[in-house]
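Enquirer: sequence below, structure please.
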Amino acid sequence: MSHSDEFSAFKVEEKNEDAQEGQRLESGRLCSAEMGMAELPSSTTASFPFEEIPGEVAAAGVSSDVKGPQCSPAKAQHFMVAMAEKLDSHPKIGSSCSPKEKGLKDREEPAQAGASLQEALYGKMSGLVEFLLLTYRTMPLTSKEVMLNTILNNDEENFSYILSQVSQCMRVLFGIDVKEIYPKSHIYALFTTLGLTYDGMVSPQHTMPTTGLLVIVLGIILLEDDCASEQAMWKQLGLMGVHPGRKHFIYGEPRELLTNVWVKEHYIAYQREPGSYPARYQFLWGPRAHRETSALEVLNFLLNI
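Expert: Model prediction:
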C-alpha cells in the first residue's frame, strides 16, 4: 500500500512552501477555535480544494491530480533553522552581539525552538486531517507508510501522538473512527462512528461529514430525558458555536439538518409538543437511531468529548 510516488502533487517547490506555511498554520486552528477543544488545528476548509478531488482513487493511494497540503511544515522549520544559522554567522549580525546580548539570545533559543516544533506538529496534524477526510470520501483505507511518506515527512517518532490527536478530532468533529484493522501491516480503515450506517455526507456540495454533530444531538436528547425542546437543544448546541440560521463552517445550516435532513433519515423525530399553544416543537430519537445505536454508546461518545 506504499506507492508514495503517486503523491507527487504534494512536492511543491521550496520557495512556494516557505511563503505558504504561515497561511496554512493560521487556517489550521479551526478545530480548536470553533469547538473549544485542545489546540488541535485543521485547515480542512481553508486550503484543501475538495471540489477538485477526482471521483476515483487507485487502490494503492491517491491520484497525483489530488491537490493536498500546499506545504511541508518540516521543510518550513528546516528553512527557519537554516536562516537563523545564517543570520548568526553574518559578520554584521551574529558576531556583533555583546556578551550580555549573547547570553539573552542563548536563553531565548530553546523556547523559540520549542515553539517551532509545536507549530510543525500542528501543521502535520492539520495535513493528516485533510488527508483522512479525503480518504473517507474516496477509499476508506490507508496505511501508516502512506501517512508517514506523504503527510508526516517520515516523522516516525511522533506518529503515534499525531495519529491519536487527529483520530480524536475526526471522531468528535466528523463522527469518523480511525481504526487499525491489520496491525502487522499497519493498515487503517475509516468507519462511521458507533456503527451508524449514515455517512454524514448531506450532498456532493457539502464536503464534510456531519455525523459527529448528529451523535451529539442524540446525546442532548438523552440528557433531556429522551425529549429535548427546541429551546434546550439550541441552547446546548450554542455552547459549541452551532446556532440556527447561521451557517457553520463544518456542518452548514444546522436547522436544516435537525428539522429536515436527519428527520428524513429517520434518526430524529421533530414534532409539536402536545397541547402547546402557540406551537412549540421538540426533538426525539427516530426509529433508525434506536435500531443502530444505544443510549450507552451515545453517552460514552459524549464522555469522550
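
Enquirer: please make it C-alpha for all contacts and neighbour counts, starting now.
Expert: Fine.

Enquirer: can you list contacts of whichever helix or strand residue 177 is part of?
Expert: Applying DSSP states H and E as the criterion places residue 177 in strand 176-182. Residues outside strand 176-182 that contact it (CA atoms under 8 Å, 6 or more residues apart in numbering) are 167, 170-171, 186-193, 211-212.

Enquirer: the stretch 51-200 of the chain: helices as residue ranges?
Expert: Ranges of helices in the stretch 51-200 of the chain, per DSSP state H, counting those that start in this stretch, are 73-89, 99-138, 144-150, 159-169.

Enquirer: buried residues, the second one. List them.
Expert: Meaning helix 99-138. By neighbour count on 16 or more other CA atoms under 10 Å, the buried set for helix 99-138 is 116, 119-138.

Enquirer: so how far is that helix off the chain centroid?
Expert: Helix 99-138 sits 17 Å away from the centroid of its parent chain (CA atoms, centre = their mean, to the nearest Å).

Enquirer: before we move on, what about the first one?
Expert: Counting by CA atoms, centre = their mean, helix 73-89 is centred 28 Å from the centre of its parent chain.

Enquirer: just want the angle from it to helix 99-138.
Expert: On the basis of axes from the mean of the first three to the mean of the last three CA atoms, to 10 degrees, helix 73-89 is oriented at 170 degrees to helix 99-138.

Enquirer: going by neighbour count, list what's buried in helix 73-89.
Expert: Going by 16+ other CA under 10 Å, helix 73-89 has these buried residues: 73, 74, 75, 76, 77, 79.

Enquirer: got a list of contacts for it?
Expert: Helix 73-89 is contacted from outside by 14, 17-18, 21, 93-95, 116-117, 119-121, 123-124, 153, using CA under 8 Å, 6+ apart.

Enquirer: which one among the residues you listed gets closest to residue 35?
Expert: Of all those, residue 35 sits closest to residue 123, with 18.3 Å by CA to CA.

Enquirer: correct me, but the closest one touches residue 24?
Expert: Yes: contact criterion CA atoms under 8 Å: residue 123 and residue 24 qualify, at 7.5 Å.

Enquirer: ok, now how distant is the nearest residue to residue 128 once chain neighbours are set aside from residue 130?
Expert: Excluding the flanking residues, the one nearest residue 128 by CA to CA, 6 or more residues apart in numbering is residue 151, at 6.2 Å. From residue 151 across to residue 130, the span is 10 Å (CA to CA, to the nearest Å).

Enquirer: for residue 19, same thing?
Expert: Between residue 19 and residue 130 the computed distance is 20 Å (CA to CA).

Enquirer: confirm that residue 41 lies within a strand, as I assumed.
Expert: No: per DSSP: H, G, I helix; E, B strand; the rest coil, residue 41 lies outside any strand segment and is coil.

Enquirer: ok, residue 42 - how many residues close by?
Expert: Residues within reach of residue 42, counting by other CA atoms under 10 Å, total 29.

Enquirer: re the thing from before, weed out the non-buried ones from the contacts of strand 176-182.
Expert: For the contacts of strand 176-182, a burial check counting by 16+ other CA under 10 Å picks out 167, 170, 171, 187, 188, 189, 190, 191, 192, 193, 211, 212.

Enquirer: who's in contact with the third one?
Expert: Going back to what we said before, that points to residue 171. Contact partners of residue 171, counting by CA under 8 Å, 6+ apart, are 177, 178, 193, 212.

Enquirer: and for comparison, fold this next one:
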Amino acid sequence: MAARQSCQCGEGRHRQNTQESKPVEAINFSQILQGVLLHDKIRKLMPFLLRKYQKKEQITMEEMLHTVGRDYRGEFPAIFREFCESVSLGFGIDIRKSDPFGYRYKLVPVLGLTYSGLLDDDNQIVPKVDILIFILSLIFLNGNRISEEELKTKLERWEMLARIENICFKNPWKFITEDLVWAQYVEYRQIPNSDPVRYEFLWGPRAHAETTKMKMLEHMAKLNSEDPRAYPELYEEALTEERGAVRVPEGQKK
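Expert: The predicted model follows:
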C-alpha cells in the first residue's frame, strides 16, 4: 500500500462534529461484547456456529439443541430470538430461516467478514471476533487510521469490559499486531515523517476486500438502534465509497 501523507506528521485527522451530527463517540461498542455473552451456557454454540459459517453450511435447530446440551435444551427455544440478535450484533452474522417450518437456518454475512484463519482456538473465538470488529470500527471512526497510543488506550477499556464478563484473553496486543496483521485485516505501519518514530493502524487489504464502510456504519448504528444517517459525515464517506468515487482526504494525497 502506498504511503499516504497527512498533516501533523501523518497522524489521522479526527472527525469534527457539527450541530447536525451525532457524536461518533456515542456509538456503543460495549454492547457487542455484552450482547454475545447474555447467556453463558450457550457460549459453546459460537465455535460450532462459526465453523458452519466458514464452510458456508446451513444449520438446523436440532444441531443447535444438541450442541447446547441436554440440561439447556428446554430453555433454548425461548431465548432463540435473543440469541440471534446477539449473534448479529456480536459477529455480523444473521441467522435466517431457510425453510417455512424453522428447522433449518442459513448464516448470512451482514458485515462480510469471513474470520478465516483466526478462529482456531474455540475458547478465544468471541474476543477475537470482537476485537477485530472493534478495531476496524475505530479506524473508520478516527479518519481511517488510529495511532498506536490511542488504540492502546481504547484497548484498555475493552479489556476492562472483558474482565467484567469473565473473559480471559491473553495478550490481545499480540493478536492485533501479529495475527490481524498477518491475516491482512489491519496494516500496522510507521507514521510517515514522525520523529520520534510512531506507529498507526489502518484497514488492511483483506478488510477492504471483505467489508465496506457502509456495512461497518450500518452495524455500528444498529448497536445504538440508530439509522446510519444519524452520523451524516460517516454516512457521506461510506456512500461515496459505495459509488466508487472514494475521495482522498486533504493531506493524504500523494
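
Enquirer: give the equivalent position in structure 1 for residue 118 of structure 2.
Expert: By TM-score structural alignment, residue 118 of structure 2 lines up with residue 201 in structure 1.

Enquirer: on the three-state scheme, its match is what?
Expert: coil.

Enquirer: spatially nearest residue to it (excluding sequence neighbours)?
Expert: Distances taken as CA to CA, 6+ apart place residue 209 nearest to residue 201 of structure 1, at 5.0 Å, with adjacent residues excluded.

Enquirer: that neighbour: neighbouring residues, count only.
Expert: Applying other CA under 10 Å, we find 25 other residues in the vicinity of residue 209 of structure 1.

Enquirer: how near is it to residue 196 of structure 1?
Expert: When distance is defined by CA to CA, residue 209 of structure 1 is 13 Å away from residue 196 of structure 1.

Enquirer: and for residue 173 of structure 1?
Expert: As judged by CA to CA, residue 173 of structure 1 and residue 196 of structure 1 stand 15 Å apart.

Enquirer: of these two, which one has the most company?
Expert: Between residue 173 of structure 1 and residue 196, residue 173 has the larger neighbour count (other CA under 10 Å), namely 21 against 17.

Enquirer: I'd say that one and residue 212 touch.
Expert: Yes: counting by CA under 8 Å, residue 212 is a contact partner of residue 173 of structure 1 at 5.3 Å.

Enquirer: nearest the geometric middle of structure 2, what residue?
Expert: residue 133 (1.4 Å; CA atoms, centre = their mean).

Enquirer: any idea which element it lies in?
Expert: Element membership of residue 133 of structure 2, judged by DSSP H and E, is helix 125-141.

Enquirer: what's the angle between that helix and helix 76-91?
Expert: Angle of helix 125-141 of structure 2 versus helix 76-91, following the same axes, to 10 degrees, is 40 degrees.

Enquirer: where does the closest residue to residue 127 of structure 2 other than its chain neighbours fall, secondary structure wise?
Expert: Take residue 127 of structure 2 and drop its neighbours on the chain: the residue closest to it by CA to CA, 6+ apart is residue 169, 6.9 Å away. In this structure, residue 169 of structure 2 sits in neither a helix nor a strand according to DSSP H and E.

Enquirer: trace residue 286 of structure 1 over to structure 2, please.
Expert: Using TM-score structural alignment, residue 286 of structure 1 lines up with residue 204 in structure 2.

Enquirer: the closest residue to that match other than its chain neighbours and residue 218 of structure 2, how far apart?
Expert: Spatial nearest neighbour of residue 204 of structure 2, excluding adjacent residues (CA to CA, 6+ apart): residue 186 at 4.0 Å. Residue 186 of structure 2 sits 20 Å away from residue 218 of structure 2, taking CA to CA as the criterion.

Enquirer: which one's more surrounded, these two?
Expert: residue 186 (25 against 19).

Enquirer: residue contacts, the more buried one?
Expert: Contacts of residue 186 of structure 2 were listed using CA under 8 Å, 6+ apart, and they are 136, 180, 201, 202, 203, 204, 205, 206, 207.

Enquirer: are any of those residues buried, and if so which?
Expert: Buried by 16+ other CA under 10 Å: 136, 180, 201, 202, 203, 204, 206, 207, out of the contacts of residue 186 of structure 2.

Enquirer: report the two of these separated the most.
Expert: Pairwise over these, using CA to CA, the maximum falls at 201 and 206, 13.9 Å.

Enquirer: for the closest residue to residue 252 of structure 1 other than its chain neighbours, which three-state class applies?
Expert: Spatial nearest neighbour of residue 252 of structure 1, excluding adjacent residues (CA to CA, 6+ apart): residue 206 at 7.7 Å. Here residue 206 of structure 1 takes the coil state, with states given by three-state DSSP.

Enquirer: how many neighbours does residue 206 of structure 1 have?
Expert: 15.

Enquirer: one step back: residue in structure 1 matching the residue nearest to the centre of structure 2?
Expert: Using TM-score structural alignment, the equivalent of residue 133 of structure 2 in structure 1 is residue 215.

Enquirer: could you find the closest non-adjacent residue to that match?
Expert: residue 298 (6.6 Å).

Enquirer: for residue 106 of structure 2, see how far away residue 75 of structure 2 is.
Expert: Distance of residue 75 of structure 2 to residue 106 of structure 2, given as CA to CA: 22 Å.

Enquirer: now swap in residue 192 of structure 2 and tell me
Expert: 45 Å.

Enquirer: likewise residue 163 of structure 2?
Expert: 32 Å.

Enquirer: and the residue nearest to residue 204 of structure 2, how far from residue 83 of structure 2?
Expert: Separation of residue 186 of structure 2 from residue 83 of structure 2 (CA to CA) stands at 29 Å.

Enquirer: next: residue 112 of structure 2.
Expert: Noted for residue 112 of structure 2: a distance of 20 Å to residue 83 of structure 2, by CA to CA.

Enquirer: so which of those two has more stuff around it?
Expert: More crowded of residue 112 of structure 2 and residue 83, by other CA under 10 Å: residue 83, with 20 against 17.

Enquirer: the more buried one maps to what in structure 1?
Expert: So residue 83 of structure 2 corresponds to residue 166, using TM-score structural alignment.

Enquirer: count of neighbours near residue 187 of structure 2?
Expert: Neighbours around residue 187 of structure 2, by other CA under 10 Å: 22.

Enquirer: kindly apply the preceding question to residue 149 of structure 1 instead.
Expert: 17.

Enquirer: per the alignment, residue 149 of structure 2 corresponds to what in structure 1?
Expert: So, by TM-score structural alignment, residue 149 of structure 2 is matched to residue 231.

Enquirer: mind checking which helix or strand its match is in?
Expert: Taking DSSP H and E as the criterion, residue 231 of structure 1 maps to helix 230-238.
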